[in-house]
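Visitor: How does the following fold in three dimensions:
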Amino acid sequence: MGRVALVTGGTRGIGAACSKGLKDAGYSVAATYAGNDDAANAFKKETGIPVFKWDVGDYQACEQGVAAVENEVGPIDVLVNNAGISRDATLHKMTEEQWNQVIRTNLDSVFNVSRQVINGMRERGFGRIISISSINGQQGMMGLSNYCAAKAGMIGFTRAIALEGARKGITANAIAPGYVATELLANVPEKVMDHIVGQIPVGRLGEAEEVARCVVFLAADESAWITGTTLTINGGQLSD
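Guide: The predicted structure is shown next:
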């Protein structure tokens, strides 16, 4: 049996591209989603990848969800922490709910799901934990203090667990994409989008598939000496 991979938020955007990329590379893949049943069912029909619905911000739901995945697909060798949302506001206007929603979904989820798979990885002597951070977790962005805090926290978490897993055959790495053409940017005003693209040296947004190729690279058995790092992929906009 080949390696098993779980992608959180794996039915749309970057997550969907990661799920497909891993399947094409020979992994048995499962994808989680939070609420869009129509998109998840369409993704499952298109790809044949099983989908599992639960709130990754809920620890108990993650316990039950990961158990269901492992029962149906197999023990998880590769975890891609991709689930994320945005609730944008400047700090003086941000509500407690906006802060908590983003931290819960984007950062708490990384602990919640990683905690469920780490013991199995340690016992089997192999694991890959790959967390999708962001350029905004590296440089910050006005109006995104909640999102930036969560994405920066993912990088710190990754560095710590990389040290913990190093002698157990487990690697932990983050990927920090720049601006990628996904639904998160769909409602950005044209003038703002022009400004964003103007700051990217290669002159375009990234594609979700470009991020997915990085995930497949880091997930490989052959990438065992790469751990505790953040792979920056942003068209030259920011150097790590």
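Visitor: switch to C-alpha atoms for all contacts and neighbour counts from now on
Guide: Noted.
Visitor: by contact count, what packs against the helix ranked longest in the chain?
Guide: Counting residues, the longest helix found in the chain (DSSP state H) is helix 145-165. Under the contact criterion of 3 or more C-alpha pairs under 8 Å, 6 or more residues apart in numbering; DSSP states H and E, helix 145-165 touches helix 96-102, strand 170-177.
Visitor: spatially speaking, which residue is in the middle of this protein?
Guide: For the chain, the residue nearest the mean C-alpha position is Asn82 (1.8 Å; C-alpha atoms, centre = their mean).
Visitor: State the distance from Glu183 to Gly84.
Guide: Distance, Glu183 to Gly84, using C-alpha to C-alpha, to the nearest Å: 12 Å.
Visitor: do Ser133 as well
Guide: Counting by C-alpha to C-alpha - Ser133 and Gly84 are separated by 9 Å.
Visitor: Give me the more crowded residue out of these two.
Guide: Ser133 (30 against 23; other C-alpha atoms under 10 Å).
Visitor: quick one: contacts for Ala224?
Guide: Under the criterion of C-alpha atoms under 8 Å, 6 or more residues apart in numbering, the contact list for Ala224 reads Gly169, Ile170, Thr171.
Visitor: if I read this right, the last one contacts Glu222, doesn't it?
Guide: Read that as Thr171. No - counting by C-alpha atoms under 8 Å, Thr171 stays clear of Glu222, with 11.3 Å between them.
Visitor: Compare neighbour counts for the two and give me the winner.
Guide: Set side by side, Thr171 and Glu222 show more neighbours around Thr171, with 29 against 9, by other C-alpha under 10 Å.
Visitor: so what's Val66 closest to, chain neighbours aside?
Guide: Counting by C-alpha to C-alpha, 6 or more residues apart in numbering, Val66 lies nearest to Gln116, which is 6.8 Å off, once chain neighbours are set aside.
Visitor: what helix or strand is that neighbour on?
Guide: Secondary structure from DSSP states H and E places Gln116 in helix 109-124.
Visitor: helices or strands next to that helix in the packing?
Guide: helix 59-72, strand 78-81, strand 127-132.
Visitor: Second input sequence below; structure requested for side-by-side comparison:
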Amino acid sequence: MKPSHEGRVAIVTGAARGIGQAIAIQLAERGARLVLLDREAAHETAALISSETLIATADVSSPADWERIDQQVRARFGRTDIVVNNAGIGAPKAIDDLDYATWQRMFRINLDSHFFSAKQFVPQMRSNGWGRFVNISSNSIGLAITGMSHYMASKMGVIGFVRGLANDVADSGITVNAILPAITNTRLTQDMPEEAKRQTWQHQAIKRFAEPSDIAGSVCFLTSDDAAFITGQALPVDGGQYKIS
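Guide: A predicted model of the protein is given here:
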């Protein structure tokens, strides 16, 4: 059986570490050629991948940077088949302290970047008759967490954008889906007190933190031909924490 992503070219944003790194590694293991996109060059991730990679730096909130990345990818690989919009920020700030500049920055990085990637890559995916977008949202939108109104709004916006875009491109062989990860065991959560971790696990069916590889496996499925009839969906990958009603 040939690898599920053989011959595909995949862009992963936020690929230098954490969830993005795990996504890139697993896509490469399945045969994809990777574009490792981050603010800093993702050399560490590239060293963990045996297939051909393109290391690129960019500000995902800049349309000009997306155009430049497209040109670089075309020059190296000829096309883009898969875009995983993983890059994001999430610093908490209570509404009393939340200023408009912080609100705008959250949306530029967590949501506007997804729009820019679609504007850049949908036309060539249409021409090729195949494409996959997977946009990372968050299961926090269904949880009682304070100080995260700007973050939750941006991540809920991801779901709305995914569902709308899926309708626009469905006749072109392109699927668009969102993944809602739980709090994941990355560098950002390493310093969380054990008690805080246990309180998180109490609300999950699976009593542990998500690992980056847990999220990556779901991305690999949604970007494969096996998921060709799945689009416009928001998939929680959180050990059974987020109960959809």
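Visitor: picking that back up, how about the longest helix of the first structure, aligned to which bit of the second structure?
Guide: Helix 145-165 of the first structure corresponds to residues 149-169 of the second structure when matched by TM-score structural alignment.
Visitor: Please identify the deepest-packed of the helices and strands packed on helix 145-165 of the first structure.
Guide: Among those, ranked by average contacts under mean count of other C-alpha atoms under 10 Å, first place goes to strand 170-177 (a mean of 26).
Visitor: By how much does that strand deviate from the second structure on average?
Guide: Here the mean offset of strand 170-177 of the first structure against the second structure after fitting is 0.6 Å, by mean C-alpha distance after the TM-score superposition for the first structure.
Visitor: Sort out which residues of the helix or strand following that strand are buried, please.
Guide: Counting by DSSP H and E, the next helix or strand C-terminal to strand 170-177 of the first structure is helix 190-198. Of all the residues in helix 190-198 of the first structure, those buried under the rule 16 or more other C-alpha atoms under 10 Å are Ile196, Val197.
Visitor: In the second structure, point out the residues matching the next helix or strand after helix 190-198 of the first structure.
Guide: Remark: after helix 190-198 of the first structure, the chain's next helix or strand is helix 208-219, criterion DSSP H and E. Mapped onto the second structure using TM-score structural alignment, helix 208-219 of the first structure covers residues 212-223.
Visitor: cool, stretch 63-76 of the first structure as well?
Guide: The aligned range for stretch 63-76 of the first structure is 67-80, by TM-score structural alignment.
Visitor: buried sites along that stretch?
Guide: Buried-residue list, stretch 67-80 of the second structure, by 16+ other C-alpha under 10 Å: Ile69, Asp70, Gln72, Val73, Phe77, Arg79, Thr80.
Visitor: With stretch 134-145 of the second structure instead?
Guide: The neighbour-count check on stretch 134-145 of the second structure (16+ other C-alpha under 10 Å) flags Val134, Asn135, Ile136, Ser137, Ser138, Asn139, Ser140, Ile141 as buried.
Visitor: which residue in the first structure lines up with the fourth one?
Guide: I take that to be Ser137 of the second structure. Match for Ser137 of the second structure (TM-score structural alignment): Ser133.
Visitor: where's that match relative to Gly10 of the first structure, distance?
Guide: Distance, Ser133 of the first structure to Gly10 of the first structure, using C-alpha to C-alpha: 15 Å.
Visitor: on that earlier part again, got a markdown table for the buried residues of stretch 67-80 of the second structure, with distance to Ile159 of the second structure too?
Guide: Shown next, in a markdown table, are the buried residues of stretch 67-80 of the second structure (distance: C-alpha to C-alpha, whole Å):
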| residue | distance to Ile159 of the second structure |
| --- | --- |
| Ile69 | 25 |
| Asp70 | 24 |
| Gln72 | 29 |
| Val73 | 27 |
| Phe77 | 30 |
| Arg79 | 26 |
| Thr80 | 22 |
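Visitor: distance from the centroid: which residue in the second structure tops it?
Guide: Residue of the second structure lying farthest from the centroid, by C-alpha atoms, centre = their mean: Asp96 (29.7 Å).
Visitor: Ser149 of the second structure versus that residue, what's the distance?
Guide: Applying C-alpha to C-alpha to Asp96 of the second structure and Ser149 of the second structure gives a distance of 11 Å.
Visitor: Distance of the match of Ser137 of the second structure relative to Ile155 of the first structure?
Guide: Noted for Ser133 of the first structure: a distance of 7 Å to Ile155 of the first structure, by C-alpha to C-alpha.
Visitor: Show me whatever sits in contact with both of these two.
Guide: Common neighbours of Ser133 of the first structure and Ile155 (C-alpha under 8 Å, 6+ apart) are Ala174.
Visitor: which one is the counterpart of Gln233 of the second structure in the first structure nearest to, not counting chain neighbours?
Guide: For Gln233 of the second structure, the aligned position in the first structure is Thr229, judged by TM-score structural alignment. Nearest residue to Thr229 of the first structure, sequence neighbours excluded (C-alpha to C-alpha, 6+ apart): Asn173, at 5.2 Å.
Visitor: I'd say the one you found and Thr232 touch.
Guide: No - with contacts defined as C-alpha under 8 Å, Asn173 of the first structure does not count as touching Thr232, sitting 11.0 Å away.
Visitor: for Asp58 of the first structure, what are its contacts?
Guide: Ser109, Asn112.
Visitor: let's see it at 10 Å
Guide: By C-alpha atoms under 10 Å, 6 or more residues apart in numbering, the contact list for Asp58 of the first structure reads Arg104, Thr105, Asp108, Ser109, Asn112, Val113.
Visitor: Any chance of JSON lines for those residues, columns neighbour count and distance to Gln199 of the first structure?
Guide: Below are these laid out as JSON lines (neighbours: other C-alpha atoms under 10 Å; distance: C-alpha to C-alpha, whole Å):
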{"residue": "Arg104", "neighbour count": "19", "distance to Gln199 of the first structure": "30"}
{"residue": "Thr105", "neighbour count": "22", "distance to Gln199 of the first structure": "28"}
{"residue": "Asp108", "neighbour count": "20", "distance to Gln199 of the first structure": "31"}
{"residue": "Ser109", "neighbour count": "23", "distance to Gln199 of the first structure": "31"}
{"residue": "Asn112", "neighbour count": "20", "distance to Gln199 of the first structure": "35"}
{"residue": "Val113", "neighbour count": "25", "distance to Gln199 of the first structure": "35"}
